[in-house]
Each structure stands twice: as C-alpha cells, then as structure tokens.
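> okay, predicted coordinates and the sequence, questions at the end:
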Amino acid sequence: MRGQGGANVKSTPLESPLLSAIHGLRHAFFSREGGVSEGIYAGLNGGVGSHDNLTHVAENRRRMAATLHVPIERFLTVFQIHSPDVAVASTPWDTAARPKADAIVTCTEGLAIGVTAADCGPVLFADPKARVIGATHAGWKGALTGVVEATVDAMEKLGAERANIVAAIGPLIRQPSYEVGHEFVERFVDADAENSLYFLPAAREGHAMFDLAGFIRKRLENAGVLTIDDTGIDTYSDERFFSYRRSVHRKEGDYGRHVHAIVLES
C-alpha cells in the first residue's frame, strides 16, 4: 500500500472461521487496507505509539471501531510492555491512561478489546457459553513468560471454562521470515528443552528460524485451549501488513501497527 496515502479504501479485515461461527460476537484482524495514513504508515495504522500523524491514527482507529459497530470510546487497547500481564476491562478507559499490559479480557457487552502488533502474535479468545472474550499480544517474550496462560486464567476468573474457549492466532511473522541468533535459541531451550522443536537451522551459521505461531499454539494447548484457528499470514512477506522487521531491513526508521480486536454484541 506504499504511496496510496489517504486513499479511502474500504477495510476488509481478516476473520477466523471459528470465531465467525459464534453467535453474538464480532472480531477483526485488520490489515493496512482502509486507512488514511501516508508514507511508511500508508493505510490503517492504529499505533498511538508510532510517530505517525496522530490525527490520522485517530481516524484509523475510529474506522476500526466502526467496523466492529462500537463508538471509538469503547474501542480499547493497552500500553503494551511485552509482559505476561492482563488487564480486565469492565468500562471504557481513556487511551492516554490505558493500563500497562499485553492482554485484555472482558465479559462486558459492547466493549471492543484489542491489541496492536506488527510481527508479534495477536490471539483473540472467546468462550461462547460464558460470553467471555480476550485479546492477547504474544511476542516472543510475552509468549515465553506466560501471557497466553495468564489470559486464559483471567478469562476463567470471569466465568469462562478453558475447555470451551476458542482461540484464533492472527497475522504474525512466520518461521521462514524469523531468523534469530543462538542467544535467542538458548533462552528458549534453557526454559524448556522441548522448545528446540520450534527452531530450524538458518542459512547463516549460528542462527535459526523461529516458529512463533507454533510456539503460541503449543502454549494454548498446554493451557487447555484445544479449539484453535490460525490465519497463516506472514506479516513480513505479505505487504498488506505492517512489519517491524521489514521496516528495520528497509531502514525506514519507524513502522505502523495493526489493531486486532473482538467484541461481544450488545
């Protein structure tokens, strides 16, 4: 979408077939389509932490909220810190005062909860029986330190049962694009020797290719969540999506962020 700038292209977000089959639920894995940002942010940049024009970001987020049929003040994200911390949302909060966490859970209807990502793994959750939802930002650090499990625990406290939870893994950087150094591999293997299964040898000596999606799926399964969908999208290779790593390789200086969100219909 480079160069399209403020073109008013209708956003057609990705959806999970499993989540779409749940009555009384809306969700979206947003791409770059449908936004007003320009230059390296061209499209639907929802990153309030980016250096994009804040007026453009606000309009992009308003459009995302509208797609989910909620007013912008009920479209919530957190200040992400690559942690296992989870925020519980029961009422709207101001974007400037949003809690520091990497996941949100709620049982409040009409409150859209979302996470931002640009290579990290967004995961959306729903227990259709208990009417409890969650949204998780699972980068490698959060995934390793338990953000997935913490989200499931927080949903249980709101009445969900993990056996009933449906999870969908959104667009993220995939193994063919995710080269890491030996220190990265050692960190995972030191935590659990079985984590070596999520690495393949890279072309460069001393490097490996990391399967973040596979690792997230395993953490979901270990947490008792067995109904799992995956978009299969690689944010690095697919130009429809923002990518932190691609922006670094292109020496662009900054990058846009997607918001991926879910809401219980009121």
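Perfect, thanks for sending it.

> please count neighbours and contacts with C-alpha atoms only from this point.
Will do.

> so where do the strands sit in the stretch 151-266 of the chain?
Applying DSSP state E, counting those that start in this stretch to the stretch 151-266 of the chain gives strands spanning 166-169, 179-181, 199-201, 207-210, 227-230, 258-264.

> let's bring in a second one:
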Amino acid sequence: MSALDIVRASALAVPHGFFGRAGGRSTGGVAGLNCGLGSGDDPATVEANRRMAADAILPGAPLASVYQVHSPKAVIVTEAVPRDERPEADALVTDRRGLLLGIVTADCAPILLADAKAGVVGAAHAGWRGAVGGVTDQTIAAMISLGATIDHIAAAVGPCIAQKSFEVGFDFPEPILKDDPANERFFIDGPSGQPHFDLEAYVVARLAAAGVRRIEAVGLDTYALEDRFYSFRRSTHRYEPTYGRQVSLIGLPAQ
C-alpha cells in the first residue's frame, strides 16, 4: 500500500486535503483510495478508505457527507449521519469543531472554503450543472448564515477535469452563454472543432463574482493524470464498468 497523496492549498488556514487515489485498500478497476460509496466497491473497504483519509486530516473526527445529486444545494450540518440518512445536496457547511466535511469527485471540481476567523468551513461538489446553478453561491450564503464574512472566506478548487480534456457538445455552451455572454471566455475550440469547457476557471470566476478575495486553483487534471486521480470521463471512454472517486476534506480542529 502506497502513501496517501494529499494536495493542500496555502489559501486555507484550517485542516484540509484534496486526496488522490494513492494508498487505500481498494483493488481492481478502482484500486487505491476509492472513497465513492456508489462505485460498486465493497462498502466496508470504502468506509475503511474514508476513515484512513479522515484520520490524515483530523484523527478520529467523524466525517459528514451528503448524497450528491449534481445540484446547487448546500446544507448546514452539525454531525455525521448514517449513510442512508445523508441529505441530498452537493455542498455542506459547519461551524462545529472536530467535525470533518467531505465530498467526492471524479472529474467534477471539489471546492473547500474556510473563514478561519469566524470558525466556519464548507465543502462543495461542482459539476458543470451545479457550478452553473450556483452551488458556490449557496455554499457561501450558508457560511455567512453561520457567522462567516465574505471578506474572510478563502476558497480552493481542487483537482478536476481540465479544459484540454473536457470536450463538450456543440449545444453545450448555449445555456451558459444565455446566462451571461461573457462566459464565452470559458470555451475554446478543440482539435476536433468541438468546444472545450474550462470548469476550473468558471468555478474560480463564480467565487470571485460572489466576493471571495482569496482563491487558489491547484490546476491538476483528473482525466490526464491517470496514476494520481480517478476520472469518470476516462473510465467512460474506455468502457470500464465503474470508476473510483477521490475525497476532499476540511474541518476545524477540536481545540
């Protein structure tokens, strides 16, 4: 078993980490630190992987998560709940110390946020639907409702599919450009002539538009970096039966 691959962001002054696939107990097509409960992997193995990741950030801390549905919905959590009681949402926020927040991704953008001064943190899963729908805006609003201030919120965008790897259909840009014609800057024509979307840059722009002043994007392509990250699109292109998910975690220390 290899060491865990943890990407950290200097923008965040609280315990956190964007995990790669290295380490963990999963085998086969999802070998490594697969943290996706919906991946078809052995549930006990996935839970062991999630515990391993959590202990690398806040040893012994409970891990709160949500049932992700590609929505813009953010929820406030105060405790970890059983798997079948998780709320349907794509972001979660807390001011409870000693509680870890976690989201899983496999090309979508993981976003971790913190107001270290107020003691409020958030984690969001942003596929293109959630990103365009405003998952970052709802996460920030939930943090502010717990006492965070926009001037003190910092955000980091973790490993996700890069523009060079994210070819989309010709009709894909239309609703995004209808929302704001300036969004044209997030598209380029790829080698085949089809558009490519820059999810990471779009998320950064949404965070900035909401007033977040300190934003860090790690710039790691989940599709291209096969040895480091799981990728839904890469697995789909290869007609693989399933794919793993990497986890991203953030929390406030108990003391």
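Done, it's in. None of the values given here were measured: they were computed from a predicted structure.

> sorry, back to before: redo the strands of the stretch 151-266 of structure 1 as JSON lines? Include distance to residue 69 of structure 1 and mean neighbour count.
Output for the strands of the stretch 151-266 of structure 1, formatted as JSON lines (distance: least, Cα to Cα, whole Å; neighbours: other Cα atoms under 10 Å):
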{"stretch": "strand 166-169", "distance to residue 69 of structure 1": "20", "mean neighbour count": "23"}
{"stretch": "strand 179-181", "distance to residue 69 of structure 1": "39", "mean neighbour count": "17"}
{"stretch": "strand 199-201", "distance to residue 69 of structure 1": "41", "mean neighbour count": "16"}
{"stretch": "strand 207-210", "distance to residue 69 of structure 1": "37", "mean neighbour count": "22"}
{"stretch": "strand 227-230", "distance to residue 69 of structure 1": "24", "mean neighbour count": "18"}
{"stretch": "strand 258-264", "distance to residue 69 of structure 1": "9", "mean neighbour count": "26"}
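
> residue 190 of structure 1 is nearest to which of these?
strand 199-201 (13.7 Å; Cα to Cα).

> where does the closest one end up in structure 2?
Per TM-score structural alignment, the counterpart of strand 199-201 of structure 1 in structure 2 is residues 187-189.

> do stretch 75-90 of structure 1 as well
Going by TM-score structural alignment, stretch 75-90 of structure 1 sits over residues 63-78 in structure 2.

> need the residues that contact that stretch.
Outside stretch 63-78 of structure 2, the residues within contact range by Cα atoms under 8 Å, 6 or more residues apart in numbering are 54, 79-81, 86-96, 99-103, 124-127, 129-131, 133-136, 138-139, 142.

> got the buried residues for it?
Of the residues in stretch 63-78 of structure 2, those buried by neighbour count under the rule 16 or more other Cα atoms under 10 Å are 63-68, 70-77.

> return the subset of these lying in strands.
63, 64, 74, 75, 76 (DSSP state E).

> tell me which two of those sit farthest apart.
Farthest pair in those, by Cα to Cα: 63 and 74, 16.5 Å.

> residue contacts, the closest residue to residue 217 of structure 2 other than its chain neighbours?
The shortest distance from residue 217 of structure 2 to any non-neighbouring residue, by Cα to Cα, 6 or more residues apart in numbering, is to residue 157 (4.7 Å). By Cα under 8 Å, 6+ apart, the residues touching residue 157 of structure 2 are 109, 110, 111, 112, 200, 203, 204, 215, 216, 217, 218.

> what's the closest non-adjacent residue to the alignment partner in structure 1 of the third one?
In structure 1, the position corresponding to residue 111 of structure 2 is occupied by residue 123, as judged by TM-score structural alignment. Here the nearest residue to residue 123 of structure 1 in space, its sequence neighbours aside, is residue 169; by Cα to Cα, 6+ apart that works out to 4.6 Å.

> that neighbour pairs with which position in structure 2?
Aligned partner of residue 169 of structure 1 by TM-score structural alignment: residue 157.

> tell me where structure 1 has helices.
Ranges of helices in structure 1, per DSSP state H, are 17-20, 54-67, 140-145, 147-157, 182-191, 212-222, 244-249.

> which strands and helices sit next to the first one?
It refers to helix 17-20 of structure 1. Contacts defined by 3 or more Cα pairs under 8 Å, 6 or more residues apart in numbering; DSSP states H and E place helix 17-20 of structure 1 against strand 25-29, strand 166-169, strand 227-230.

> could those strands go into TSV alongside distance to residue 51 of structure 1?
Output for those, formatted as TSV (distance: least, Cα to Cα, whole Å):
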stretch	distance to residue 51 of structure 1
strand 25-29	22
strand 166-169	27
strand 227-230	30
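
> ok, which of those comes nearest residue 129 of structure 1?
Of the helices and strands packed on helix 17-20 of structure 1, nearest to residue 129 of structure 1 by Cα to Cα is strand 166-169, at 10.7 Å.

> from the chain's centre, how far out does the closest one sit?
Here strand 166-169 of structure 1 shows a centroid-to-chain-centroid distance of 11 Å under the convention Cα atoms, centre = their mean, to the nearest Å.

> same deal with stretch 222-239 of structure 2?
16 Å.

> quick one: residues in contact with it.
Counting by Cα under 8 Å, 6+ apart, 5, 20-22, 30, 106-107, 159-162, 165, 241-246 sit against stretch 222-239 of structure 2.

> would you list the buried entries among the residues you listed?
So, of the contacts of stretch 222-239 of structure 2, 5, 20-22, 30, 106-107, 159-162, 165, 243-246 end up buried under the neighbour-count rule (16+ other Cα under 10 Å).

> corresponding residue for residue 147 of structure 2 in structure 1?
Match for residue 147 of structure 2 (TM-score structural alignment): residue 159.

> what residue, apart from its backbone neighbours, is nearest that match spatially?
In space, not counting the residues next to it along the chain, residue 159 of structure 1 is nearest to residue 130; the distance is 6.1 Å by Cα to Cα, 6+ apart.

> tally of neighbours for that neighbour?
For residue 130 of structure 1, the count of nearby residues is 16 (other Cα atoms under 10 Å).

> cool, thanks, signing off.
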